[in-house]
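Visitor: Structure for the following, please:
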Amino acid sequence: MTASPHRPIRSYVLRMGRLTDGQQRAFDEHWPRFGLSHSDGLLDYPAVFGRDAPRVLEIGFGMGQSLVAMAAAAPATDFIGIEVHRPGVGKLLHSMAEEGVDNIRIYCHDAVEVLRDCIPPASLDTIQIFFPDPWHKKRHHKRRLIQPAFAEQLVAYLKPGGVLHLATDWENYAGQMLEVLSATSGLENTAGAGNYAPKPESRPLTKFEQRGERLGHGVWDLLFRRVQ
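Guide: Predicted coordinates:
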């Protein structure tokens, strides 16, 4: 059988990982309330959250530390997190229970498929993607998530005036992100053409990022707004 020459965009690299006992308990106890299923189709926000509020979607939240911190700091905002790795989902659920955070709902599924099948167009105030896999070897750059076609798709899910917020600690990837978003129709750079944005106070520092700062590593934020 000949392999297809067209590789579909994926929002993740599949890594095997075993849930700790605490993560598994959190999954068992809290997934029925906070978990969302891709198979349920288009998301009904008021039905899921019990209200109509500003909405933030995070793609690839890792272990969920910054997502929990953001949700705790903005209880009047609804957050949707997408992460394919179950240990990260289990850790997020555990942290939500510890912190008493209840304004997050979670997909454990590929983000490309969730966007396509579950997120209504022009329904999000913010889409955030923090520290996606940089695929630092040049021959692997084509595997990076932030590519022209995907950026165009993201714009469609933002409300007019909604913001796409990216962050990376790889300067080469930051340059690619800036180039891609600057060329994407319907987006404008909130920091001005060709500029990176100051880190917003709303984005908490992760432990990984704090360690990087101590080592002198840079972090680049990009905030682009959907124009009418």
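Visitor: For the rest of this, base every contact and every neighbour count on C-alpha atoms.
Guide: Will do.
Visitor: Helices of the chain, start to end?
Guide: 21-34, 45-49, 65-73, 86-99, 111-118, 148-157, 171-182, 207-214 (DSSP state H).
Visitor: Most tightly packed of these?
Guide: helix 86-99 (a mean of 21; mean count of other CA atoms under 10 Å).
Visitor: compare with the first, here's sequence two:
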Amino acid sequence: MFRDRPVSFVRRSGRMSDGQERAWAELSDRYVLTVPRDVAATSVARGAFVDPVAVWGRDAPLVVEIGSGQGHAIVHAATTRPDVDFLAVEVFRAGLARTMRDVATAGATNVRMAEANAPEALEHLLPAGSVDELWLFFPDPWHKNKHTKRRLVQPDFPPLAARALRPGGVLRMATDWEDYALQMRAVLDDDDAFVRDFEGEWAPRYDGRVLTAFEQKGRRAGRDIRDLTYVRREG
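Guide: Okay, the predicted model is just below:
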């Protein structure tokens, strides 16, 4: 009721576990960005803005993962690439609580999190041209025909991604649903701000992506994993 387009998630009110509650209470001040809100709980107000140099205390490459889930991919990446800063964007607080617990256990200091709807974060929260890599791994496929309008990668997604990415920045995507992979490829191929960074039908698997529960679930179900990699054009 508060947005002019369907969101790519259903906001669930299920309670967090006791461990997740403790992690949120003890660690959220350290890891979670303060996001000015519009009306909806995970919205980002127009005019909201974060300064990456101020947030991380240094000028370093920035990787943003949309829909970070329980944080497996971003925690692994952050611990193996300490020279890079990472931002996890997720709407589900339980996933963020699990992520910050694992980040703290690993001793990583280069991760921050935003409890926010991804399109609004790309449009309002991140400075234009501030992101070096944007990751979208195994987003909700909304595989029923009546629900596909909720998919994140629609024609209005590339302009938001292009705004956040620096020229030459990389958009990495992966899904185990073939029809969504075809939709992603068609949408990005049709946008002048991006150019393919792969030959043939699909990109090779990104070796910086740790094997997550979502990917394993897709494999067990007999679905092929399809990667796509695009580069933000100069200018």
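Visitor: what TM-score do we get after superposing?
Guide: Scored against TM-score structural alignment, normalised by the length of structure 1, the superposed chains reach a TM-score of 0.92; 224 aligned residues with a CA RMSD of 1.8 Å.
Visitor: still on that earlier bit, let's have the helices of structure 1 in a markdown table, adding distance to Arg226 of structure 1.
Guide: A markdown table is the format used below for the helices of structure 1 (distance: least, CA to CA, whole Å):
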| stretch | distance to Arg226 of structure 1 |
| --- | --- |
| helix 21-34 | 29 |
| helix 45-49 | 21 |
| helix 65-73 | 22 |
| helix 86-99 | 29 |
| helix 111-118 | 17 |
| helix 148-157 | 7 |
| helix 171-182 | 11 |
| helix 207-214 | 28 |
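Visitor: Now do Asp40 of structure 1 against Pro32 of structure 1, distance only.
Guide: Counting by CA to CA, to the nearest Å, the gap from Asp40 of structure 1 to Pro32 of structure 1 is 14 Å.
Visitor: Among the helices of structure 1, single out whichever gets nearest to His136 of structure 1.
Guide: helix 171-182 (7.9 Å; CA to CA).
Visitor: Show where that closest one falls in structure 2, residue numbers please.
Guide: Per TM-score structural alignment, the counterpart of helix 171-182 of structure 1 in structure 2 is residues 178-189.
Visitor: Relative to structure 1, what is the average displacement of that stretch?
Guide: Mean deviation of stretch 178-189 of structure 2 relative to structure 1 after superposition (mean CA distance after the TM-score superposition for structure 1): 0.4 Å.
Visitor: Give me the residue at the spatial middle of structure 1.
Guide: A centroid search over structure 1 (CA atoms, centre = their mean) returns Ile59, at 2.1 Å, as the residue closest to the centre.
Visitor: Just give me the match in structure 2 for that residue.
Guide: In structure 2, Ile59 of structure 1 lands on Ile66 (TM-score structural alignment).
Visitor: now do Glu152 of structure 1
Guide: Match for Glu152 of structure 1 (TM-score structural alignment): Pro159.
Visitor: Which residues are in contact with its match?
Guide: Counting by CA atoms under 8 Å, 6 or more residues apart in numbering, Pro159 of structure 2 makes contact with Ala193.
Visitor: Equivalent analysis for Phe49 of structure 2, please.
Guide: His124, Leu125, Leu126, Pro127 are the contacts of Phe49 of structure 2 under CA under 8 Å, 6+ apart.
Visitor: ok now do Ala106 of structure 2, which residues does it touch?
Guide: Thr79.
Visitor: Give the aligned equivalent of it in structure 1.
Guide: Using TM-score structural alignment, Ala106 of structure 2 pairs with Glu99 in structure 1.
Visitor: now its match: how far from Lys91 of structure 1?
Guide: Applying CA to CA to Glu99 of structure 1 and Lys91 of structure 1 gives a distance of 12 Å.
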